[in-house]
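# Give me a model of this one.
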Amino acid sequence: MTAQTYETDFLNWTQEQSALLRARHWDALDLEHIAEEIEDMGREQKLALQSLLRQILLHLLKLALSPACAPRAKWTEEIIEFRDQAQTRIDATPSLKHHAPELFAKAWPQARRAAQKSFELYHEQVQVPAVCPYSIDQVLDPDYFPESSPASDQ
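As a prediction, the model looks like this:
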């Protein structure tokens, strides 16, 4: 019955499983789906951190490379917000820190593509570097911000 509920009404399934766990009805638990959901929760934590790293990288690139003047404060605010979110996740789930280098490596090509598309969309003649110019420590450092683009300083 509980495996069928998993497929048809996930919320109801979670309620049933938590009640069975609390009542210690081990034989009635849907162990296969419980294991799958626990694995998915861990995967979601990693994906969320990867997404935040991507966003930080994207905004660092915009801040460093874009000749645009107006959105700079907004990009800085967003970097601060994404860093805070990333740090909150790492603090709440310390083992995420061990996965950060792998997630950082996956986030870089995504951020690079997004930055290049963004620059093209606004007809900015900017070439995003092929190799990430930032270390993971810089990306997560709340006090690190890249030098501005020379064109934006004029």
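
# only C-alpha atoms for contact and neighbour calcs from this point on.
Will do.

# Is there a neighbour count for the spatially closest residue to residue 26 that is not a sequence neighbour? I'd like the number.
Closest residue to residue 26 apart from its sequence neighbours, by CA to CA, 6 or more residues apart in numbering: residue 20 at 7.3 Å. Using other CA atoms under 10 Å, residue 20 has 16 neighbouring residues.

# Could you do residue 12 as well?
Residue 12 has 12 neighbours, counted by other CA under 10 Å.

# following the host helix or strand of it, which helix or strand shows up next?
Using DSSP states H and E, the element containing residue 12 is helix 10-22. Using DSSP H and E, the helix or strand that follows helix 10-22 in sequence is helix 31-65.

# list the helices and strands that next one packs on?
helix 72-92, helix 96-121, helix 136-140 (3 or more CA pairs under 8 Å, 6 or more residues apart in numbering; DSSP states H and E).

# so how far is stretch 50-69 off the chain centroid?
Counting by CA atoms, centre = their mean, to the nearest Å, stretch 50-69 is centred 14 Å from the centre of its parent chain.

# next one: stretch 6-14
Worked out by CA atoms, centre = their mean, stretch 6-14 lies 27 Å from the chain centre.

# here's the other one to compare against:
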Amino acid sequence: MQQSLYDQDLYGWATQTARLVRERRFSEIDAVNLAEELESMGKTELRSLESRLVVLLEHLLKWQHQPEQRSKSWRRTLIEQRKRIGRLLDDSPSLRPKLPELLADAYDSALRWAADETGMDESDFPPTCGYSIQQLLDADYYPDT
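Okay, here's the model as predicted:
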């Protein structure tokens, strides 16, 4: 059984498929794999957003619960994650409605990471996210103790 170009060389397949689309040679397109790759791209963007939310939330928790440990590094991380999240949402506005559902899972991971990083117990942090989406995305928002 001969392998398809998709199975042999993903980059080559993607380049060829893009060329075929541009040339409107739709009958020659590997539609099944193209559909899978497009769906995969969307999932990758969603996972990237969730990952950035985890890092943002972890640093907000540390910022709020260990004010004596605040550093320029933490501030830079908050700035950078907010900037990257903003770019993701600008590039893919359809991700914005997904934020509430992503927030719960992201907070759970961030809580564990923050507890591990600080040496504090998970019960020292709120059990659910107390930050609004607006606060999370606000470049000027830094929680007080």
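
# Could I get the TM-score for this pair?
The TM-score (TM-score structural alignment, normalised by the length of the second structure) is 0.89; 143 aligned residues with a CA RMSD of 1.9 Å.

# what about the residue nearest to residue 26 of the first structure, distance to residue 54 of the first structure?
Distance of residue 20 of the first structure to residue 54 of the first structure, given as CA to CA, to the nearest Å: 40 Å.

# mind putting the helices and strands packed on helix 31-65 of the first structure in JSON lines, distance to residue 14 of the first structure and mean neighbour count included?
Converted to JSON lines, those look like this (distance: least, CA to CA, whole Å; neighbours: other CA atoms under 10 Å):
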{"stretch": "helix 72-92", "distance to residue 14 of the first structure": "23", "mean neighbour count": "17"}
{"stretch": "helix 96-121", "distance to residue 14 of the first structure": "25", "mean neighbour count": "17"}
{"stretch": "helix 136-140", "distance to residue 14 of the first structure": "35", "mean neighbour count": "16"}
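
# which stretch among those comes nearest residue 33 of the first structure?
Closest of these to residue 33 of the first structure is helix 96-121, at 23.6 Å (criterion: CA to CA).

# The closest one packs against which elements?
Partner elements for helix 96-121 of the first structure (3+ CA pairs under 8 Å, 6+ apart): helix 31-65, helix 72-92, helix 136-140.

# What residues in the second structure pair up with the last one?
Residues 133-137 of the second structure are where helix 136-140 of the first structure lands when matched by TM-score structural alignment.

# how big's the offset between the matching stretch and the first structure?
In the superposition against the first structure, stretch 133-137 of the second structure averages 1.3 Å from its aligned positions (mean CA distance after the TM-score superposition for the first structure).

# Off-centre distance for that stretch?
With CA atoms, centre = their mean, you get 15 Å for stretch 133-137 of the second structure.

# One more: stretch 95-104 of the second structure?
Stretch 95-104 of the second structure sits 10 Å away from the centroid of its parent chain (CA atoms, centre = their mean).

# want to throw the helices and strands packed on helix 96-121 of the first structure into CSV with distance to residue 115 of the first structure?
As requested, those are arranged in CSV below (distance: least, CA to CA, whole Å):
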stretch, distance to residue 115 of the first structure
helix 31-65, 6
helix 72-92, 12
helix 136-140, 16
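
# which residue is nearest the centroid of the second structure?
Nearest to the geometric centre of the second structure sits residue 49, at 1.8 Å (CA atoms, centre = their mean).

# Excluding sequence neighbours, find me the nearest residue to that one.
residue 85 (6.3 Å).

# OK, contacts around that neighbour?
Listed by CA atoms under 8 Å, 6 or more residues apart in numbering, the contact partners of residue 85 of the second structure are 49, 52, 53, 137.

# Surely residue 12 of the first structure and residue 5 touch.
Yes: Residue 12 of the first structure is in contact with residue 5 according to CA atoms under 8 Å; the separation is 7.0 Å.

# The residue lying closest to residue 51 of the second structure once chain neighbours are set aside and residue 36 of the second structure: what is the separation?
Take residue 51 of the second structure and drop its neighbours on the chain: the residue closest to it by CA to CA, 6+ apart is residue 106, 7.3 Å away. The spacing between residue 106 of the second structure and residue 36 of the second structure, counted by CA to CA, is 26 Å.
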